[in-house]
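**Q** After the sequence you'll find the predicted model.
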Amino acid sequence: MMMFITKHDDGYLYVVNQYDHSVQAGEVARHWGNESFDQPDYFNSLCLSVEKHDIGWIESDEKVLFNHETGQPVPFLSVNLMQHVDFYGKGYEKVKAEDPYAGLLVGMHWMGLYTSRFGYDPSFTFNIPEDLAPQIDQKIVSMQKEWIDLKMGIWQKSEPRSQFENSLWMNYEILQFMDRLSQYVSMHKPDTTNKLIMGPVRKELSSKGVMVTVQGQGDGTIVVDPYPFGAEEVETTVLIRKIPDKSYPSHADVFKELEEAEVEKVTWKFISPGERDRTTPAAAESVTL
C-alpha cells in the first residue's frame, strides 16, 4: 500500500493509508465556499476528484511496499516510479469512467506530480531517474493529448471555452490545496503548532491566487487563513496506525505488524482566525477502533 509514514519522538512510525487520506480530503472539500471563496463550477466533480484522487492505490492495499535495505515500509515519496505511474494510471481510468470531469482533474493531479504541479508548486515534483525521464516525458505529452478529446466531450458549447479552461485550472488549484491540507493532518500529531503556507488558490474565477496560512494550535485545532469553508468549523477524522520504529526482518514481518496494529481515529478541526479569537477549542480526541 502507498502510505504516509512519519516518525515522531515516541519511538513509533505513524502510518496513514493513501486512499484513507484521499477520502478524508474529499469530505473536507465538500465544505468549500463562503462569502469570500466562491464555490466553483463543476463542484460535485471537483469533490469527487479530491475524494478519489488516490483510488488507484487500493489495489496495493494488500501489499505493503517494503524497503529491504532499511527494513521498513516505503513512504509515498519513495515509491518506485513505474509503480507510481501504474497505480495512478489505474485510478485515473477508474475515476474517468465514473465522471469524466473528475477523471480529468485526477489525471492533471497525476501528471502534475512529475511537473512541479504544472508550476503551481515549484517546490515539489516526483524524483524522476535520468534513465526514465524520456519515458515520463512521453507519458506527460500523450496524456495531455488525450485530455483534448476528454475536454471536448465535457465542454458545454453555451459556455465560453476560455471560462471552461479557467474554471478547470481553478478546480485543479483547489484539488492541490486540499491534497496538501490533508497531508498536514496525516503527517502531524494533534499537538503540532507547525505553520505552513499553501497555495496559491483563487477566491473567485477572475481573481488572483492567494496564499493560505495553515497552523496547528497545539490541541488538534488548525487555523486556516484566509478561511475557505462555509461552516464555522470543519471537523475531520484521520485514521492512523502505529508500529514500532525499527528495522523489520522481512516484508511479512512488517505486514503482520501493520495488520495487527489498532486503528486510531484522530479528530481535527479547521477554523478561521476569527473563530479562534471567539472560542477556546476543545482538545483533539483519539479513539481506538
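**A** All right, it came through fine. Only a predicted model underlies this, so the values are computations on that prediction, with no experimental measurement involved.
**Q** From here on, just use CA atoms for contacts and neighbour counts.
**A** Will do.
**Q** Any idea how far apart the tips of stretch 144-163 sit?
**A** Length of stretch 144-163, first residue to last, C-alpha to C-alpha, to the nearest Å: 19 Å.
**Q** Please list all residues in contact with I140.
**A** For I140, the contact set (C-alpha atoms under 8 Å, 6 or more residues apart in numbering) comprises M111.
**Q** Next one for the comparison:
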Amino acid sequence: MIVVSSGEIIRMVEQHEHGKVSGEMAKYIHPDLFPGTPLRSDVEFAISYHDYAWKEIDQHPRLNDETGAPYSFTDYPLTAKLASYEKGIDSVQNHSAYAGLLCSLHYSSFFSSESTNPVIKSFISREMNRRKQLQSRNVAFQNGEILDCHFKWLQFCDDLSLYLCMNEPGVAKEDEVSWFQNGFRQTFPFAPGGMEANWKDPYTIGVAPFPFKETFQVRLPYKSFNKKDFQQNDLEEIYQNTEFSMFTFIISSE
C-alpha cells in the first residue's frame, strides 16, 4: 500500500493500481527510445504487473502500532513482504518469462547483495537462481544491454507513477517528496543526466526530457480517510467499505 499523510487525512493507493498506471505510461514510451521491439509487450506486462505481489496484501490493510498509520510498502514486515514478492514474481513469470525476469531484477534491486540479514540473503540467492535459469533457457534474454534498458524503463515508469501517488497534486518542487526532488535516477542516451518531473498545475505533470510519443492521461484510484477513524474502528473494515475516488492526471512535455 502507498500511504500518504496530510494533516489529519490519510490517502491510500493500492500498489497494483499504481503498477497499472506505470504500465499505461509504458505504452506511450517513444518507439525510437525502446530497443528490443519484439519483447515490448512482455516489458509492458512486467511494468503493469510489477507490483502484483501486493494485490492480496492490500485487500487486508493493517495498522502499524508504532506509527499509528496503516502499514505502507516502506515499513511492511519484511518476511511477509518477501514471501509476497516471490509469489508475485511467480505469477508474472507464469504469464511471461521475460516479464518474470524483469520483476525479479526489480525486487532484488531493493536490497544490498552484501546484506547479512539471512532472510534477505536467501531471497537474493533464490532470485539469482531464477534469473540464471530463465536466461539459460532463452537466448533472447541474454542481451545485457537491451535487458538493462528495459529494466531502466520499468524503474522509470515505477518512479514516475510513485511521483503522482506520493505527492500532493500541484505541489511546489521544494515541497515534493524528497525521493524525486532532484529528478529520476535512470539515465539513457537521450537523457544522460536523467529526467525530471514538475507539477504544472494540480492536474498536469511535465517531464523533461520528454520520453513519450505524445501527451496522455492516466487515472489513479485512491481512498482517503480521517486518521481518527483508524483508532476507533477496524482498518480493514473501514477500507473495504470506503468507495474509491479518482485522480486524472495529464503527462506532458515541459
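**A** Cool, the structure landed. The model shown is predicted, which means the values in this text are computed figures rather than measured ones.
**Q** Drop the TM-score for these two in here.
**A** Here the TM-score for the pair of chains, by TM-score structural alignment, normalised by the length of structure 2, is 0.88; 245 aligned residues with a C-alpha RMSD of 2.2 Å.
**Q** what's the helix ranked longest in structure 1 packed up against?
**A** Counting residues, the longest helix found in structure 1 (DSSP state H) is helix 161-187. Applying 3 or more C-alpha pairs under 8 Å, 6 or more residues apart in numbering; DSSP states H and E, one finds that helix 161-187 of structure 1 contacts strand 3-7, helix 18-29, helix 43-52, helix 100-112, strand 195-202, strand 233-244.
**Q** The fourth one vs structure 2, average distance?
**A** Here the mean offset of helix 100-112 of structure 1 against structure 2 after fitting is 0.5 Å, by mean C-alpha distance after the TM-score superposition for structure 1.
**Q** Quick one: name whatever helix or strand follows that helix.
**A** Downstream of helix 100-112 of structure 1, the next assigned helix or strand under DSSP states H and E is helix 133-154.
**Q** list the buried ones in that following helix?
**A** 136, 140, 147, 150-151 (16 or more other C-alpha atoms under 10 Å).
**Q** returning to what we had before: could you work out which of the helices and strands packed on helix 161-187 of structure 1 reaches nearest to F164 of structure 1?
**A** Of all those, helix 100-112 sits nearest to F164 of structure 1, with 11.2 Å by C-alpha to C-alpha.
**Q** Onto which residues of structure 2 does the closest one map?
**A** Under TM-score structural alignment, helix 100-112 of structure 1 corresponds to residues 97-109 of structure 2.
**Q** same question, stretch 72-85 of structure 1
**A** Stretch 72-85 of structure 1 corresponds to residues 69-82 in structure 2, going by TM-score structural alignment.
**Q** gap between the two ends of the matching stretch?
**A** Start-to-end, stretch 69-82 of structure 2 (C-alpha to C-alpha) is 21 Å.
**Q** What residues sit buried inside it?
**A** Buried residues in stretch 69-82 of structure 2 (16+ other C-alpha under 10 Å): 69-73, 76, 81-82.
**Q** Redo the residues you listed as JSON lines? Include distance to D32 of structure 2.
**A** Below are these laid out as JSON lines (distance: C-alpha to C-alpha, whole Å):
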{"residue": "A69", "distance to D32 of structure 2": "44"}
{"residue": "P70", "distance to D32 of structure 2": "42"}
{"residue": "Y71", "distance to D32 of structure 2": "40"}
{"residue": "S72", "distance to D32 of structure 2": "36"}
{"residue": "F73", "distance to D32 of structure 2": "34"}
{"residue": "Y76", "distance to D32 of structure 2": "39"}
{"residue": "K81", "distance to D32 of structure 2": "37"}
{"residue": "L82", "distance to D32 of structure 2": "36"}
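**Q** Now do the counterpart of D149 of structure 1 in structure 2 against E168 of structure 2, distance only.
**A** With the correspondence set by TM-score structural alignment, D149 of structure 1 lines up against Q133 in structure 2. According to C-alpha to C-alpha, Q133 of structure 2 and E168 of structure 2 sit 42 Å apart.
**Q** Also I250 of structure 2?
**A** 15 Å.
**Q** any idea which of the buried residues of stretch 69-82 of structure 2 is closest to I57 of structure 2?
**A** Of these, the one sitting nearest to I57 of structure 2 (C-alpha to C-alpha) turns out to be K81, at 8.8 Å.
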